[in-house]
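> structure for this input, please:
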Amino acid sequence: MGIDYSSAKKLIRHASEHGMGQRVLMLGRQRMQVKDRLVPALDRLLDELKLDMTFADLQQEDGYTETFFKALGATTVDSLDISDFEGANLIHDLNAPVPDDLPRDYDLVFDGGTTEHIFDVATCMDNLNTLLAPNGMLCACSPGNNWFAHGFYQFGPELVYGYWKHGCGFDVLDCVMLPEMPRDKELAIPDPASKGTRPRMRGKMPNQRVYLYYEVRKGAQAHRWNRALQTDYVRKWGDHEVASDKDDGEFAEMRRAQTQAASKAETS
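Coordinates of the predicted model:
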């Protein structure tokens, strides 16, 4: 995949609100894939955010996107892939743990459509955690609805909350259903722990391809995952333990921790 209109818009806003960071890693060497008719909308966004550039300043002749990230603030832009067929400068299969000789100090890792092609999801996600510096951020634009047969998986918001937030202690900065084309609006997806139920998307999903777009930060409470469980099931199991007079049960405690984390995020 690459950086299209929707992901470019989100990354430009991210750079304006949070900064791009000095060291950026692309998963796969990303190409720019913004349709010409949508360029004026991105120019208006850059002007709205008071960024002294046009979209033309973010492009490079070979169609790749190192210039895009550097214009938005990055100093170093690397790309990691299993093959150098597109010119990635770091070669590694993310199905296997990252070796010690790969950098582990990236301020931002961008997944523009790579992780759904990697069969060993647990190892892949753990690798991304390893590659991030403290306070580093992962920005991901992963295929969601209507991408059947694109890769091994189509990820949902439970990856963001059940794994990154509650499984690894990361801060969630953004989690939305993001339409590929601008005729439909993005839809924010809250932490299921806040209500104890799964996000209900019936009647809200547009009839076009959509992404799961999310931004998570490796904050002070972040750690490597040792267990990731689906959020709404943790609530059910925890409720069962409480009803069985097991207030100190494993899932009752986990449910309380998830609820507190969700409440803290909503009030911050």
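
> please count neighbours and contacts with C-alpha atoms only from this point.
OK.

> could you look up the SS state of residue 175?
What DSSP: H, G, I helix; E, B strand; the rest coil gives for residue 175 is strand.

> ok, it - contacts?
Residue 175 is in contact with 157, 160, 188-190, 212-215, counting by Cα atoms under 8 Å, 6 or more residues apart in numbering.

> among those, name the buried ones.
Using 16 or more other Cα atoms under 10 Å as the burial test, these include 157, 160, 189-190, 212-215 as buried.

> which helices and strands sit right next to the longest strand along the chain?
If you go by DSSP state E, the chain has its longest strand at strand 132-143. For strand 132-143, the packing partners by 3 or more Cα pairs under 8 Å, 6 or more residues apart in numbering; DSSP states H and E come out as strand 106-111, strand 210-217.

> how close does the spatially most central residue of the chain sit to residue 22?
In the chain, the residue lying closest to the centroid (Cα atoms, centre = their mean) is residue 140, at 2.9 Å. Per Cα to Cα, to the nearest Å, residue 140 is found 18 Å from residue 22.

> quick one on the thing from earlier: so after the longest strand of the chain, what's the next helix or strand?
Counting by DSSP states H and E, the next helix or strand C-terminal to strand 132-143 is helix 157-158.

> so which residues make contact with that next one?
175, 189, 212, 230-231.

> mind checking how far the lengthiest helix in the chain is from the chain centre?
Looking across the chain with DSSP state H, the single longest helix is helix 250-267. Relative to its chain's centre, helix 250-267 lies at 22 Å (Cα atoms, centre = their mean, to the nearest Å).

> mind giving me the packing neighbours of it?
Partner elements for helix 250-267 (3+ Cα pairs under 8 Å, 6+ apart): helix 231-243.

> show me what the helix it packs on is packed up against.
Short answer (3+ Cα pairs under 8 Å, 6+ apart): helix 231-243 packs on helix 250-267.

> tilt between the helix it packs on and helix 231-243?
With axes from the mean of the first three to the mean of the last three Cα atoms, to 10 degrees defining the directions, helix 250-267 sits at 120 degrees from helix 231-243.

> in helix 250-267, what counts as buried?
Going by 16+ other Cα under 10 Å, helix 250-267 has these buried residues: 251-255, 258-259, 261-262.

> looking at the residues you listed, spot the one nearest residue 134.
Nearest to residue 134 out of the buried residues of helix 250-267 is residue 261 (Cα to Cα; 19.7 Å).

> where's the closest one relative to residue 165, distance?
From residue 261 to residue 165 the distance is 9 Å (Cα to Cα).

> also residue 15?
Remark: distance between residue 15 and residue 165 (Cα to Cα) = 22 Å.

> now swap in residue 188 and tell me
According to Cα to Cα, residue 188 and residue 165 sit 16 Å apart.

> for residue 56, same thing?
Distance from residue 56 to residue 165, by Cα to Cα: 36 Å.

> to compare with the earlier structure, here is another sequence to fold:
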Amino acid sequence: MGLPKPSACLLLREALRRPFSGRVATLGRQDILFDYAWLRRTAASMGVALCPAEITLHREPTLALRGFLSDDSFLKSLGFAEIVRLDYSDFEAPDCLLDLNAPQTPEHLRQRFDVVLDGGTLEHVFHLPHALRHLFEMLKPGGRVIHFSPSANHLDHGFYMFCPALFWDYYTANQFEINTFYLYRYRPTRDHWEVYQYQPEALAPAIRWGGLDDAMYGVHVVATRMATSTGDRVPQQGWYLKRWQEAKSQGPLKPGELLTEPPGTKARLLMDLTRSHPRLHRLACQLIVRWRAFINRRRQARRRGLGLKFIGRY
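Purely as a prediction, here's the structure:
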């Protein structure tokens, strides 16, 4: 799995928020796609003090010729004392074999790690519930899971491209603390990512329904295992949980009544005025829906971008 410069910048940003230490498990061996001079310069510009580490080059000769670092050098420079590489196959000489599709986490890996780093492995694992449970089981309480995962326009890269809601709802349901949640946009021909702060339901409506451009998108998540965290709770999608709660708080609907009209709004006033005339009431409801659709189309025609807070370019 590869860690390009933007991934390194986001890891440095996390190190600034909460310094790294202890033991890290990486899902697969990480290909570090930059040299030490770049790392030292970038860390200094971000205010991150690198830890002393032996500087060795990448194990692949073609990448070593470009001066790219070994994963040991990079991760120890971030502050980790021990790196354990996990993989299903021994093809890249991991430190430990682990099938993320398997239902049980080996005892010697349970609660052993301060950080579990998924640099782009999860999309290649078929059994996601088992894989996510392994990440939970391997973390110490207070440990962090870090994801860099594809979200859109990675056709045939892996089994999955992840909607951000998958991670948000899973970690929320299992009582993790979500520390960082970014959506990033990039092109393979460019050396930077555009990074945005993700929040549920914050994406522009036109984006959610076929409005993405031809760039590639990914999700970066940092979540902390708390004392009450679990790994086996099956989440319901947050969008529906919110709708169900709204419906419950509003009570049963009357015939023809729209669900989401709060008291005091013009739409609610129109519905109240026409309620005693069923046919007119239905027409009023249809008018409200069509008017909103028209207004949304006009707004989206003038609005560009994802509708999310821009964090930076890395």
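
> post the TM-score for the overlay when you can.
Put the two chains on top of each other and the TM-score (TM-score structural alignment, normalised by the length of structure 1) is 0.79; 235 aligned residues with a Cα RMSD of 2.6 Å.

> show me what the longest helix seen in structure 2 is packed against.
Looking across structure 2 with DSSP H, the single longest helix is helix 278-302. Counting contacts by 3+ Cα pairs under 8 Å, 6+ apart, helix 278-302 of structure 2 packs against helix 266-274.

> figure out how far the helix it packs on is from the centre of its chain.
Distance, stretch centre to chain centre, for helix 266-274 of structure 2: 41 Å (Cα atoms, centre = their mean).

> pull out the buried positions in it.
By neighbour count on 16+ other Cα under 10 Å, the buried set for helix 266-274 of structure 2 is 267-268, 271, 274.

> what's the closest non-adjacent residue to residue 82 of structure 2?
Leaving aside its chain neighbours, residue 82 of structure 2 sits nearest to residue 23 (4.7 Å; criterion: Cα to Cα, 6 or more residues apart in numbering).

> residues contacting that neighbour?
Listed by Cα under 8 Å, 6+ apart, the contact set of residue 23 of structure 2 reads 80-84, 112-115.

> okay, it and residue 116 of structure 2: tell me how far apart.
9 Å.

> please apply the same query to residue 145 of structure 2.
Look at residue 145 of structure 2 and residue 116 of structure 2: by Cα to Cα, they are 5 Å apart.

> give me the common contacts of these two.
Common neighbours of residue 145 of structure 2 and residue 116, using Cα under 8 Å, 6+ apart, are 135, 139.

> quick revisit: would you list the contacts of residue 175 of structure 1 in JSON lines and tack on distance to residue 238 of structure 1?
Shown next, in JSON lines, are those (distance: Cα to Cα, whole Å):
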{"residue": "157", "distance to residue 238 of structure 1": "21"}
{"residue": "160", "distance to residue 238 of structure 1": "21"}
{"residue": "188", "distance to residue 238 of structure 1": "27"}
{"residue": "189", "distance to residue 238 of structure 1": "23"}
{"residue": "190", "distance to residue 238 of structure 1": "20"}
{"residue": "212", "distance to residue 238 of structure 1": "28"}
{"residue": "213", "distance to residue 238 of structure 1": "29"}
{"residue": "214", "distance to residue 238 of structure 1": "27"}
{"residue": "215", "distance to residue 238 of structure 1": "28"}
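
> and the residues you listed, which is closest to residue 121 of structure 1?
residue 160 (13.1 Å).

> so where does the counterpart of that closest one in structure 2 fall, helix or strand?
For residue 160 of structure 1, the aligned position in structure 2 is residue 167, judged by TM-score structural alignment. Using DSSP H and E, residue 167 of structure 2 maps to helix 164-173.

> same check, this time on residue 9 of structure 1
helix 5-18.

> next: residue 310 of structure 2.
Assigned by DSSP H and E, residue 310 of structure 2 falls in strand 309-313.

> now the nearest residue to residue 14 of structure 1 once chain neighbours are set aside: how far from residue 171 of structure 1?
Using Cα to Cα, 6+ apart and skipping residues adjacent in sequence, the residue nearest residue 14 of structure 1 is residue 20, 7.2 Å away. Residue 20 of structure 1 sits 17 Å away from residue 171 of structure 1, going by Cα to Cα.

> next one: residue 64 of structure 1
In terms of Cα to Cα, residue 64 of structure 1 sits 30 Å off from residue 171 of structure 1.

> the more surrounded of these two?
Taking neighbours as other Cα atoms under 10 Å, residue 64 of structure 1 and residue 171 compare with residue 171 leading, 23 against 18.

> what lines up with residue 17 of structure 2 in structure 1?
Residue correspondence to structure 1 (TM-score structural alignment): residue 17 of structure 2 is matched to residue 17.

> show me what residue 82 of structure 1 lines up with in structure 2.
If you follow residue 82 of structure 1 across to structure 2 using TM-score structural alignment, you land on residue 88.

> that match: how many residues sit nearby?
Counted with other Cα under 10 Å, residue 88 of structure 2 comes out at 16.

> so who does it touch?
When contacts are counted by Cα under 8 Å, 6+ apart, residue 88 of structure 2 touches 97-100.

> trace residue 144 of structure 2 over to structure 1, please.
Aligned by TM-score structural alignment, residue 144 of structure 2 pairs with residue 137 of structure 1.

> quick check: the gap between its match and residue 19 of structure 1.
Residue 137 of structure 1 is 10 Å from residue 19 of structure 1, by Cα to Cα.

> looking at these two, which has the bigger crowd around it?
Counted by other Cα under 10 Å, residue 137 of structure 1 and residue 19 do not tie: residue 137 has more neighbours, with 28 against 16.

> hmm, that one is touching residue 108, no?
Yes. Using Cα atoms under 8 Å, residue 137 of structure 1 is in contact with residue 108, at 4.7 Å.

> do you know how far residue 58 of structure 1 is from residue 72 of structure 1?
In this view, residue 58 of structure 1 and residue 72 of structure 1 are 8 Å apart by Cα to Cα.

> who has more neighbours out of those two?
More crowded of residue 58 of structure 1 and residue 72, by other Cα under 10 Å: residue 72, with 21 against 16.
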